[in-house]
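Engineer: I would like to see how this sequence folds:
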Amino acid sequence: MEHPTSLLSLFALAAGMAATGLFSGVLAGLLGVGGGIVIVPVLFNILPIFGVPEAVQMKIAVATSLATIIPTSIISARKHFAKGTMDMALLRSLAPAMFVGALAGTVLAVVLKGPVLSGIFAAVALLVAINMGFAGLEWRLRQSMPPGLARIGIGAGIGGFSAVMGIGGGTLGVPVLSMFGANIRGAVSTSSAFGLIIAVPATIGLVLAGLGVEGRPPYSLGWVSLIGFVLIAPASIVATPWGVALAHSISPLLLKRVFAVFLALTSARMAYSLLG
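Structural biologist: Now for the predicted structure:
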């Protein structure tokens, strides 16, 4: 495919990035996710058009997504906190292990090959979709989050897998908190803060790891595409409060089903791209 060099093509790219930002922002507020579950697949499919080598496409998509999650997560978490539904005690108990897990996940995101990262993304997204789509609203593994080493493992797992996938912690945090007794709105609200704990160390690590590496697109800082960040982040910030308002006004069961359908579609698209 030829490189799109016309102004019309560049405008189309900018419009697509801005639309991605709006969509990811709504999801960040609505579902407690950082928007990466949208941004990663979009960038993964756009980057080849601009001649970015296949070997680095997923790394750039993951890193750029994590960078955009930082401002979006701040806005989303502040809005949810203001509504009084965020479980601060639970958040504080999970944060240290989640941070360490994010560091470990960042190392894996650097050393793993692009197709492996794609496969992890598609598989985990599908598992989460199945859980959210078929588990009833009142289904619980237990009525509260387990203490001790189990809680540490849960926090580290959320942080690690999220960093590898380039997503906010809500994609995994919402179903996990739901399984351990949280109502869906409380899970969405508390998980909205996970993105910041995960994305800050992961973004820094991927910036440092990608410095000087060949094959990156122009105007990249490490593995982070600054063009993608500049186009996506502002639109996402604008749209996040819209999602927060929706999260507190629609049916919890509908909220869970919407989340499941979107994740299933995302997983299918990523798997198709991988197999193709």
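Engineer: Only C-alpha atoms from now on, for both contacts and neighbour counts.
Structural biologist: Will do.
Engineer: Helices of the stretch 101-250 of the chain, start to end?
Structural biologist: For the stretch 101-250 of the chain, the helices defined by DSSP state H, counting those that start in this stretch occupy 114-134, 148-165, 170-179, 184-191, 194-210, 226-247.
Engineer: List the buried residues of the first one.
Structural biologist: Which is helix 114-134. For helix 114-134, a neighbour-count test (16 or more other CA atoms under 10 Å) marks 114-115, 117-129, 132-133 as buried.
Engineer: middle-most residue in this structure, spatially?
Structural biologist: Taking CA atoms, centre = their mean, the centroid of the chain lies closest to residue 167, which sits 2.0 Å from it.
Engineer: List the residues that contact residue 118.
Structural biologist: 58, 270-271, 274 (CA atoms under 8 Å, 6 or more residues apart in numbering).
Engineer: out of those, which is most surrounded?
Structural biologist: residue 58 (27 neighbours; other CA atoms under 10 Å).
Engineer: now the angle from the helix or strand harbouring it to helix 170-179?
Structural biologist: Using DSSP states H and E, residue 58 sits in helix 54-82. Helix 54-82 and helix 170-179 are oriented at 50 degrees to each other (axes from the mean of the first three to the mean of the last three CA atoms, to 10 degrees).
Engineer: What is helix 54-82 packed up against?
Structural biologist: helix 7-31, helix 36-46, helix 114-134, helix 148-165, helix 184-191, helix 194-210, strand 224-225, helix 226-247 (3 or more CA pairs under 8 Å, 6 or more residues apart in numbering; DSSP states H and E).
Engineer: this one as well, want them side by side:
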Amino acid sequence: MLSAIVWNDIAFLLGALLLGGILTGLIAGMLGVGGGGVIVPILYEVFGMMGVDESVRMQLCIGTSLAIIIPTSIRSYRAHKAKGAVLPDVLKQWRVPAITGIIIGSAIAGLVAGWVLQVVFVVVIGALGLKSLLGRNDIRIAETLPGRGLMWFYGLVIGLASSMVGISGGGISTNFLLLYGVPIHAAVATSAGIGIFIPIPGVIGYAIAGWPHLAELPPLSLGYVSVIGFVMMAPISALVAPYGARFSHRLSRRHLEIMFGVFLLLIASRFVYGLLAG
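Structural biologist: Okay, the predicted model is just below:
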């Protein structure tokens, strides 16, 4: 018989994963991101309670986050596409370089220490949050999107950063598009599409990279991908994502930016605290 304390711990973990799935879906739909900024910190705390070693915990969070993002991003993208706001030519230009970047990033993440990934997470998420919160959309590189070469480079950066942070790349691609005068709702909708093809190669890469460390990982882990985390969070986040997408089209551009910025800075501050305390 399991003790009452054990059952309470299990209930807490399940509740945290369920809440995380709901938040992930809402944020993915509203902001065109896969929700990795929510998934990673929640899983980080959950896996910490499960006793996962610090040397592999961040890698496990990122790999699992990428897996959870896949169904969520698909439903979020479909909801935005129904509104007619997606820029399909941008998705075509970014597909190959983004996949290339995430394969390279996954390989790097499997070799570096967990704290390195936390620092990368803070820098990327914090920079995106600050830019959105300041609302400096008057900053423009140009009024039209750049040529094929520079777009290829941006796609590579999106994939590389996404694989090392555990996000779909939506937040990064949104800001790239805004720098070239793309309206916020079109940028968010197009960025939602990035999450369809970025996470899959990342999941495969993290599964392979974590295979030698199975003894240090929780049960039912495929390398650095937790099946338990995926099963608990992915269905509910995918179910909720379309509601967030519909809600986003009722908000002004500035409201979306503020929500996005505050959300990302709160997440980044949590990891800054953890790095300093550790």
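Engineer: mind putting the helices and strands packed on helix 54-82 of structure 1 in JSON lines, distance to residue 52 of structure 1 included?
Structural biologist: What follows is these, written out as JSON lines (distance: least, CA to CA, whole Å):
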{"stretch": "helix 7-31", "distance to residue 52 of structure 1": "15"}
{"stretch": "helix 36-46", "distance to residue 52 of structure 1": "9"}
{"stretch": "helix 114-134", "distance to residue 52 of structure 1": "12"}
{"stretch": "helix 148-165", "distance to residue 52 of structure 1": "19"}
{"stretch": "helix 184-191", "distance to residue 52 of structure 1": "33"}
{"stretch": "helix 194-210", "distance to residue 52 of structure 1": "14"}
{"stretch": "strand 224-225", "distance to residue 52 of structure 1": "11"}
{"stretch": "helix 226-247", "distance to residue 52 of structure 1": "13"}
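Engineer: Quick one: closest of the ones you listed to residue 260 of structure 1.
Structural biologist: helix 114-134 (4.2 Å; CA to CA).
Engineer: The closest one against structure 2, how far on average?
Structural biologist: Here the mean offset of helix 114-134 of structure 1 against structure 2 after fitting is 0.7 Å, by mean CA distance after the TM-score superposition for structure 1.
Engineer: Now find how far off-centre that helix is within its chain.
Structural biologist: 12 Å (CA atoms, centre = their mean, to the nearest Å).
Engineer: With stretch 128-136 of structure 2 instead?
Structural biologist: 18 Å.
Engineer: swap in stretch 221-240 of structure 2?
Structural biologist: So, by CA atoms, centre = their mean, the centroid of stretch 221-240 of structure 2 is 13 Å from its chain's centroid.
Engineer: That one: which residues count as buried?
Structural biologist: 221-227, 229-230, 232-240.
Engineer: And stretch 96-111 of structure 1, by the same measure?
Structural biologist: Per 16+ other CA under 10 Å, stretch 96-111 of structure 1 contains these buried residues: 96-110.
Engineer: what about the closest residue to residue 87 of structure 1 other than its chain neighbours, how many neighbours?
Structural biologist: Setting aside the residues directly before and after it, residue 87 of structure 1 is nearest to residue 190 in space (CA to CA, 6 or more residues apart in numbering), at 5.7 Å. Residue 190 of structure 1: 27 surrounding residues under other CA under 10 Å.
Engineer: And residue 13 of structure 1, by the same measure?
Structural biologist: Other residues close to residue 13 of structure 1 by other CA under 10 Å number 16.
Engineer: how close does the aligned residue in structure 2 for it sit to residue 120 of structure 2?
Structural biologist: Under the alignment by TM-score structural alignment, residue 13 of structure 1 pairs with residue 13 in structure 2. Note on residue 13 of structure 2: its distance to residue 120 of structure 2, by CA to CA, to the nearest Å, is 27 Å.
Engineer: Same check on residue 223 of structure 2?
Structural biologist: Distance from residue 223 of structure 2 to residue 120 of structure 2, by CA to CA: 21 Å.
Engineer: Then residue 99 of structure 2?
Structural biologist: Distance from residue 99 of structure 2 to residue 120 of structure 2, by CA to CA: 19 Å.
Engineer: looking at it, residue 126 of structure 2 is touching residue 270, isn't it?
Structural biologist: No. With contact defined as CA atoms under 8 Å, residue 126 of structure 2 does not reach residue 270; the gap is 10.8 Å.
Engineer: What's the match for residue 32 of structure 2 in structure 1?
Structural biologist: Looks like residue 32 of structure 2 aligns to residue 32 there (TM-score structural alignment).
Engineer: That match: neighbour count?
Structural biologist: Neighbours of residue 32 of structure 1 (other CA under 10 Å): 36.
Engineer: what sits against it?
Structural biologist: 76, 170-171, 174, 187-192 are the contacts of residue 32 of structure 1 under CA under 8 Å, 6+ apart.
Engineer: And the buried ones among those, selectable in PyMOL?
Structural biologist: Selecting only the buried entries of the contacts of residue 32 of structure 1 in PyMOL, with 16+ other CA under 10 Å as the criterion:
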select buried, resi 76+170+171+174+187+188+189+190+191+192
